[in-house]
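In: No letters, just coordinates:
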């Protein structure tokens, strides 16, 4: 078991040696343009292009809640586009966050991190525009990543 590390900083600038996976939550509508994805796109254009193509071609792939797309942006950094929110706004079906989908995504990220011998880096996923709470997400991160021995860092902007 590995303990969760929480630091002030930018999750798009992961502070670790070796292979790294930067994980973040995306919606299932193909929308990209608010929240953490803006920082991702500012640093690397590839994850947005890959996500939009993944959504556009969804009839022929696994795009949907619980799916993860891994996009290599540098030899040592891969971005995990995780489909963990349904829609983009709170409505009659509640907040966009789907905790079960986030958990499924993080299990996939853990498998990929083990295969790559990578650490995982993220903002407080699902707690911004998706409407989730860290009280619910934190234990999912702990159960899927930390208890599996995956070094995991959460970044809070200073």
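Out: Arrived safely. Everything numeric here is computed off the predicted structure, so don't read it as measured data.
In: rest of the way, CA atoms for contacts and neighbours
Out: Fine.
In: Work out for me the element residue 155 sits within.
Out: Using DSSP states H and E, residue 155 sits in strand 152-156.
In: gap between that strand and the chain center?
Out: With Cα atoms, centre = their mean, to the nearest Å as the basis, the distance from the averaged C-alpha position of strand 152-156 to the chain average is 12 Å.
In: What residues of it count as buried?
Out: 152-155 (16 or more other Cα atoms under 10 Å).
In: helix/strand/coil for the most centrally placed residue in the chain?
Out: The central residue of the chain, meaning the one whose C-alpha is nearest the mean C-alpha position (Cα atoms, centre = their mean), is residue 24 at 2.1 Å. In terms of secondary structure, residue 24 is strand; the call rests on DSSP: H, G, I helix; E, B strand; the rest coil.
In: Presented hereafter is structure B, for comparison with structure A:
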């Protein structure tokens, strides 16, 4: 069985051939503005625009914990917005479009939601013939532990034959 490949670098610029999905975890309150999403937004506007519209129209779509939204940013690159955290850490005080602070109590990571989103991602990655690239999802502002997330990535993606690369942002 394959394993997760770990590299130093930027998950927004995977250097492999073929179709690629860049996966990350989003919150369920419509906040976008801290952490890995900033690197995504510097590279492409579409993932943030799609996420905000998805959240704004959530009464009539599938936006919820565990949901997956794939956004095509290049012919061979997709971004996977995975809703895997409830709220945000209090110290990460994101602001909504209207300027209102967004916050919640406790650690926002929801491992079950990440697991559900990863299962959905596996289906789509296999359909696309894509490899998946990510930072240590759920372990930044979401407050999760990689020792809990890694087995989910292995179980949902790697065991189904999806090539996964995890990026640790290098110095410099």
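Out: Great, that's in hand. Treat the numbers as computed from the prediction; the structure is a model and nothing was measured.
In: After superposing, what score do the chains get?
Out: The TM-score (TM-score structural alignment, normalised by the length of the first structure) is 0.97; 157 aligned residues with a Cα RMSD of 0.9 Å.
In: by contact count, what packs against the strand holding residue 155 of the first structure?
Out: Identification of packing neighbours for strand 152-156 of the first structure by 3 or more Cα pairs under 8 Å, 6 or more residues apart in numbering; DSSP states H and E yields strand 5-8, strand 119-122.
In: show me where the second structure has helices.
Out: In order along the chain, the second structure carries the following helices (DSSP state H): 36-43, 46-56, 111-128, 146-156.
In: what range in the first structure matches the last one?
Out: This means helix 146-156 of the second structure. Mapped onto the first structure with TM-score structural alignment as the criterion, helix 146-156 of the second structure occupies residues 134-144.
In: Check the longest one too.
Out: Using TM-score structural alignment, the residues of the first structure aligned to helix 111-128 of the second structure are 99-116.
In: What is the neighbour count of the nearest residue to residue 2 of the second structure once chain neighbours are set aside?
Out: Nearest residue to residue 2 of the second structure, sequence neighbours excluded (Cα to Cα, 6 or more residues apart in numbering): residue 158, at 6.4 Å. Using other Cα atoms under 10 Å, residue 158 of the second structure is surrounded by 19 other residues.
In: In contact with residue 158 of the second structure, which residues are there?
Out: Contacts were defined as Cα atoms under 8 Å, 6 or more residues apart in numbering; by that measure residue 158 of the second structure touches 1-4, 164.
In: Checking these against the first structure: which ones persist?
Out: Conservation of these in the first structure, assessed by both residues aligned by TM-score structural alignment, their matches' Cα atoms under 8 Å: retained contacts are 1-4, 164.
In: of those residues, buried ones?
Out: Of the members of these, the ones counted as buried by neighbours, 16+ other Cα under 10 Å, are 4, 164.
In: Residue 18 of the first structure against residue 76, yeah?
Out: Yes: Residue 18 of the first structure is in contact with residue 76 according to Cα atoms under 8 Å; the separation is 6.4 Å.
In: Identify the residue nearest residue 95 of the first structure in space, chain neighbours excluded?
Out: Distances taken as Cα to Cα, 6+ apart put residue 131 closest to residue 95 of the first structure, at 5.5 Å, once the chain neighbours are dropped.
In: follow-up on the earlier one: distance to residue 112 of the second structure for the kept ones among the contacts of residue 158 of the second structure - can I get that in a markdown table?
Out: Listed next are those as a markdown table, based on distance: Cα to Cα, whole Å:
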| residue | distance to residue 112 of the second structure |
| --- | --- |
| 1 | 24 |
| 2 | 23 |
| 3 | 22 |
| 4 | 20 |
| 164 | 20 |
